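Colleague: Sequence and predicted structure are below.
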Amino acid sequence: MNAKPKMYNPKPKQKPILLFILLSIHFPCFFSQQLNNSFCRNEPFQCGSIRNITYPFWGGRRPRPCGHQGFQLVCNSGVPMLNISELSYRVQEIDFSANTLRVARQDLWSKPCPEVLHNTIIDPDLFRYLPKSDDRNVTLYFNCTSDQGRLSNQFRCDGDGVNTINLFRTGDASSGPGSGITCNNNISVPVNRTAVESLRTQPSIYVLRDALASGFWIQWWGNGKQYLPRPSSAPEEGIQGYKRIILGVTLGITGIAIVSTTIYCWQRRRRLPKSPNHRGNPNQGNQPVENILLQHGSLASKRYKYSEIKKITKSFNDKLGQGGYGSVYKGILPDGCLVAVKVLIETDSNGEEFINEVNSISRTSHVNIVNLLGFCYDRNKRALVYEFMPNKSLDKFISSNANCQLDKETLYKIALGVAKGLEYLHTSCNTRIVHFDIKPQNILLDEDFCPKISDFGLAKLCKKKESILSVLGARGTIGYIAPEIFSRNFGGVSHKSDVYSYGMMVLEMVGARNIGETVAIQSSENYFPDKIYEEVIPYVTRKPDDFIEEEDETTRKMFLVGFWCIQTNPADRPAMSKVVEMLEGSLQSIQIPPKPFLFPPMVTRQEFSPFGH
C-alpha cells in the first residue's frame, strides 16, 4: 500500500521513436529513388524556357512509355506545343506542384482571325478550368453587319466583304454582339482577368492581341476526383506496386510524425511563460505580418487604426477612384494635410500585395516616387495613406476622350520625371526595386504636374547584382507587359521589363495609340509597334529645312526613346540611366532604333546591342 507509484518517464522512448521516424522517412525516399533511377532515365526534358518537364508529359528525349497518352509536348523552335481537342496550344508555364499549366491558342497567337472557327474546348477527361481562376472569356464575332457605323471594338480579316466586320466583346457569347448587330459565327476564348479589364477600358486591336496571347490556366486531373494512370507497361506496373506500398507507409508515418510534433510543440508552448506585457492582442493571428511591418521602424509611428482611417476620410465620403485592388478616398489629417487613402478589398489572405507595397515604398525617398504617410493593418482591414495628388493620374490627360490635353513640353517633363524615378528604383536604392506595373494610371501628378510613381503592389525586390528575376505567372497590365513576362522565350525577366512598360507609356503619351487605332482599322495582321514604327519613323528621321521647333524636337525624341525601350529582346533596351541621358541630350545624339519584332529571335542579338546590360 505504501509502495511509490511508478512515475512516467518519456525520455527513454524518445530516441527510439526519433530513430524510427528518421529511418521510416529515409528508407522510402531511398527506395523510391532507386526505382526511379532504374526506369525512365530520360524522364525530365526541356523545351525553350520550360525545364524539368516530367510526368504526365512526354516528348523529345522523353520516351512515350514515361508519359500519358494525351500529353505529348512537341518542341517547335523552342516553343512547347500541346494538342487539346483538335486545337494546338502554346504551353507558356507549367506548375507541377499544382498540376496546372498556362496555355494560349496557337491559331490566335498573333492575330484574332483563325483559319477555322473552333471554340475553345478542353478535354474533360484530362483537364478542367480552374474553379477559382481569374480567367474570363472574350468572344470574337465574325461576318457581322451593323447599322451603327464605325465601332471601337471591330477588326478586319483577310477576305472580308466590303460591308462585313468582325467584333470582339468581353464575356460569353450569350450576351450577344450588341443591339443593331448581326453576326454569323463566334468563338469564345478564356483570357486573364486583367486582360478583360484592359479591353473594357481600351477596346483596341493591339490590346486584343495581347489579351489572346496572355493565355489561360487549366489543371490536369491529379489533385481532384481522379488521377491520371501511369502507362501500362510491365516495368512500370511493377514500379507502381512498390510505389503504392511506399506511399501508404510514408503517409502513415508522416501522419504519426506530424501528430507527435504537434503534441510536442503544444506541450512546449504550455511550459513557456507569458510575456509580462501580454494583453491579448486581437491581431495575434496576423503575427507574421506584424513582424514584417515592424521591421520598418520609421513606419511604426505612422500606423493608424481603422477607426482613425474612417475619421480621416469622413466615413469614406469623398471617393477619388476605384480599381481591382479597392477604392481611393480623399482625406485630411489632424494637422490639415490632404491625403489619398487607398482602402484594399477585405480579404482573409496573407496580404501579400499589401506587405509588398509597404515593404517596397518604405525603402524609397525620391521626388518622383509617391510618399507613403502611413498605413492601417487591423485584422482584415487594410489601407495605405498617401500624399494627395490634386491632378490625379496621367491617364486622365492622354486618353482620346480626355477633357484637358497637356502640351508637349509638360508631357516631356512628365516622361523625364518618371524615367528618373525608375532610374532611382533600379540603381539608387539599397535593394533594387522592379515595379512591374508602369502605366499612366499609376503615374500621379501633383499641383505642378510633377509625376509620382505609385502602386507598388506587384513590385519585386532583388539584389542589385541580380540580372534575372524569378517571377511566377504574368504580372502587370495588358498593353504594357514586356513580352518576356508572357513567355521566357523572349528572354529573362529583369528591370528591363520596367523599361518596356515605360516605353509603351511614352509612345502613348505622344499619340501612338491614336495612330495605332487608325492603322488597326486598315489591317489586323500587323503587330502594333511594327505599324506605329512604319508610320512614325519617316516623320522622326526627316531632314529639317532650317531648324526644328523645340516642341517638334521633343516629340521626335520621345518617339525614338519609346521605340528603344520596347525592343523585344531585353538586351536591346537601354537601362533607365541611359533613357534619362537620351531625353536630356540632343535629338541628333539618339540613334534610330530597329523595328520591334513580334516573335522571339532564333539567336540572341545581345552581342550587337548598344544597351546589353
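Modeller: Here it is on my side, so go on.

Colleague: alpha carbons only for contacts and neighbour counts from here, please
Modeller: OK.

Colleague: Show the residue spans covered by the helices in the stretch 201-350 of the chain.
Modeller: Secondary structure of the stretch 201-350 of the chain by DSSP state H, counting those that start in this stretch: the helices cover 205-214, 234-271, 287-294, 297-300, 306-312.

Colleague: need these in JSON lines with mean neighbour count and distance to residue 140, can you?
Modeller: Output for the helices of the stretch 201-350 of the chain, formatted as JSON lines (neighbours: other Cα atoms under 10 Å; distance: least, Cα to Cα, whole Å):
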{"stretch": "helix 205-214", "mean neighbour count": "25", "distance to residue 140": "10"}
{"stretch": "helix 234-271", "mean neighbour count": "13", "distance to residue 140": "45"}
{"stretch": "helix 287-294", "mean neighbour count": "13", "distance to residue 140": "44"}
{"stretch": "helix 297-300", "mean neighbour count": "12", "distance to residue 140": "49"}
{"stretch": "helix 306-312", "mean neighbour count": "17", "distance to residue 140": "45"}
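
Colleague: Below is an additional structure, to be compared with the one above:
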Amino acid sequence: MMSWMLCKNHACLMQDLVSFSFLIYSLATSSFILGGSLFNAIDTILVIGLGLALLVIHTSFYDCVGTSVGLVILVITITCACLIHDRRKLQHIKNQYFRRHGGLLLYEEMKSKQGLAFKIFSEEELQQATNKFDEHQVLGQGGNGIVYKGHLKDNLEVAVKRCMTIDEQKKKEFGKEMLILSQINHKNIVKLLGCCLEVEVPILVYEFIPNDTLYHLIHGNYNGWHIPLVTRLRIAHESAEALAYLHSCASPPILHGDVKSSNILLDSNLSAKVSDFGASILAPTDETQFVTLVQGTCGYLDPEYMQTCQLTDKSDVYSFGVVLLELLTRKKPFNLDALENEKCLSMRFLSAMKENKLSDLLDDQIKNNENMGFLEEIAELARQCLEMSGVDRPSMKEVRDKLDRLRKVIEHPWTHDNPEELESLLGESSCVVISEVESTGNFSIERKVVKGLESGR
C-alpha cells in the first residue's frame, strides 16, 4: 500500500514538473517575444529557479541531500538575478549618458555620412585598450584630463584622453561637435578617431604620435640638445598653419582654447601636430554663446579672455605668442620659483622689448649675428600676438604668412644676395629687402624696410 502511494505521488509530481516546465517555457518565450513586457529576464530566471528549487525540496522532503540541493539552486538563482539587475542598471545609466551627450544624433549623422572614419567606442573597449586605464599607460596629464596610450584590437596604437569636466551647456551638443572635429583632415593636426559617450564625462580617442611634445623638446631632457633656429621656425610655422586652418578653413570655425607647447606634438621628423581639443569649441555664432567658464593653462591665458570669459580666435593668437617666446628663449611660460617680476615670461618679454633688452632673454644657442635679424622679426611678431586688446593682434592667417616668409628666407640663404630670386621665392606682393651686414659678412632682415612682412601682405 505504501509503495502504491509513493508511486502515485511520484507520478503526480512528474506530471506537475511537466506542467510547470511548460509554464516556465511559455513565460520565458513570451518575455523574449514581447521584449520583456510580461516578464523581464530577471523575473523569468527567478520564477524558473524558484520553481526548480521548490520542486526539488518538495520531491525530497524527507531527503536532506535533496533539500540542500534545492537551497543551493535557490541561492544561485537569487545571486544571478542580482548580478543581472546590477548589470541592467549600469547599462541604463550608460544609455542615459549616451543620450545626454548627443550620442543618438551622432549615430544618425554617422549613418548618413558613408565612409566616415570615426567610431563610437564602448567603455569596455577603451578599458581593454588601456589595461583598465593603468597609470603605466599615462602619456601626459593636465587641467583638462589624462591621456593614456592604448592598443585597439586591430593593434592600432591610439591616445585615449579622459576629460575631467565638460560644460553642462555643451553636453547635448557634444556628439555633434565630435562629428565636426572628426572631419578635420590636416597634416599638422592630430586626427580624432572616435569617442566614448556612455560615461559621465566623454572620452576622446586620437591617433598616436610616437615622439614627445614641443614642451619636452624645449624644457625637458633635451634641454642641452641644440635646436637650430631653422627647426624652431619650421615648428612655429607648422603650428600656426594648423591653427589658421581651424580658424579660417574649418566649417564652422573652431577655436582651440588651450594652445601651448605641450599640446604641440612632434613626430619622428620633428614635424608639428597640434593636439588636444579637450577645450576646443565651435566658434560662437552670437553673443549669447560666448559666456563660458575660463579654461586654459597658466602662463598662456589671454588676459582679455580672463576678464570677459569670452573665448575668441584672438585668444588662441595670444597663447601662440607665448609659444613663440618659448622657442626664442627656451624659458618656461610661468616659473613659480623666479622673482616676482620674472615669474611670467610674457610680462618679462614685453618689459625687455620696451627697454630694448631683447638679447638678454634670447636662447644662447641661436643668439648670434647671423640670426639676430630673424630673431628680432620673430620677437616683434610675438609682441603683436601679446597685445592686451584682441583687436590689436594679428589673425592666425597673418601670423602664418609672416612665419612662412621668414622660414623661406632662412631656408634659402643663397637668395640673400639676389633680390630677384628672393622676390620670386616670397611672391610678388612681398616687400622684403635683404641687406648685407658689411661688418660680419652675414645677412639680416632690416626691420625698417620690411613693411610687407609687418602688414602680412
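Modeller: Yes, it's here. Source: prediction; values computed, not measured.

Colleague: so what number do they get for TM-score?
Modeller: Here the TM-score for the pair of chains, by TM-score structural alignment, normalised by the length of structure 2, is 0.57; 311 aligned residues with a Cα RMSD of 4.3 Å.

Colleague: picking that back up, for the helices of the stretch 201-350 of structure 1, which one sits closest to residue 280 of structure 1?
Modeller: helix 287-294 (12.4 Å; Cα to Cα).

Colleague: circling back: using TSV, lay out the helices of the stretch 201-350 of structure 1 together with distance to residue 439 of structure 1.
Modeller: Supplementary listing: these in TSV, determined by distance: least, Cα to Cα, whole Å:
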stretch	distance to residue 439 of structure 1
helix 205-214	14
helix 234-271	47
helix 287-294	27
helix 297-300	27
helix 306-312	28
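
Colleague: Which one, of those, ends up nearest to residue 463 of structure 1?
Modeller: helix 287-294 (18.7 Å).

Colleague: mind listing what the residue most central in space within structure 2 touches?
Modeller: Taking Cα atoms, centre = their mean, the centroid of structure 2 lies closest to residue 276, which sits 3.7 Å from it. Counting by Cα atoms under 8 Å, 6 or more residues apart in numbering, residue 276 of structure 2 touches 258, 263.

Colleague: Could you look up the SS state of it?
Modeller: coil (DSSP: H, G, I helix; E, B strand; the rest coil).

Colleague: Give the equivalent position in structure 1 for it.
Modeller: Under the alignment (TM-score structural alignment), residue 276 of structure 2 pairs with residue 455 of structure 1.

Colleague: Likewise for residue 391 of structure 2?
Modeller: In structure 1, residue 391 of structure 2 lands on residue 571 (TM-score structural alignment).

Colleague: Over to residue 405 of structure 2?
Modeller: Residue 405 of structure 2 maps onto residue 585 in structure 1, by TM-score structural alignment.

Colleague: ok so, going back, and residue 21 of structure 1, which of the helices of the stretch 201-350 of structure 1 is closest to it?
Modeller: Among the helices of the stretch 201-350 of structure 1, helix 234-271 sits nearest to residue 21 of structure 1 (Cα to Cα), with 6.8 Å.

Colleague: hang on, the match of residue 391 of structure 2 is in a strand, isn't it?
Modeller: No. Assignment of residue 571 of structure 1 by three-state DSSP gives helix, placing it outside any strand.

Colleague: what helix or strand is the residue nearest to it when sequence neighbours are not counted on?
Modeller: Of all residues not flanking residue 571 of structure 1 in the chain, residue 612 sits nearest, at 4.5 Å (Cα to Cα, 6 or more residues apart in numbering). Here residue 612 of structure 1 sits in a region with no helix or strand, counting by DSSP states H and E.

Colleague: Would you agree residue 612 of structure 1 is in contact with residue 569?
Modeller: No. Counting by Cα atoms under 8 Å, residue 612 of structure 1 stays clear of residue 569, with 9.7 Å between them.
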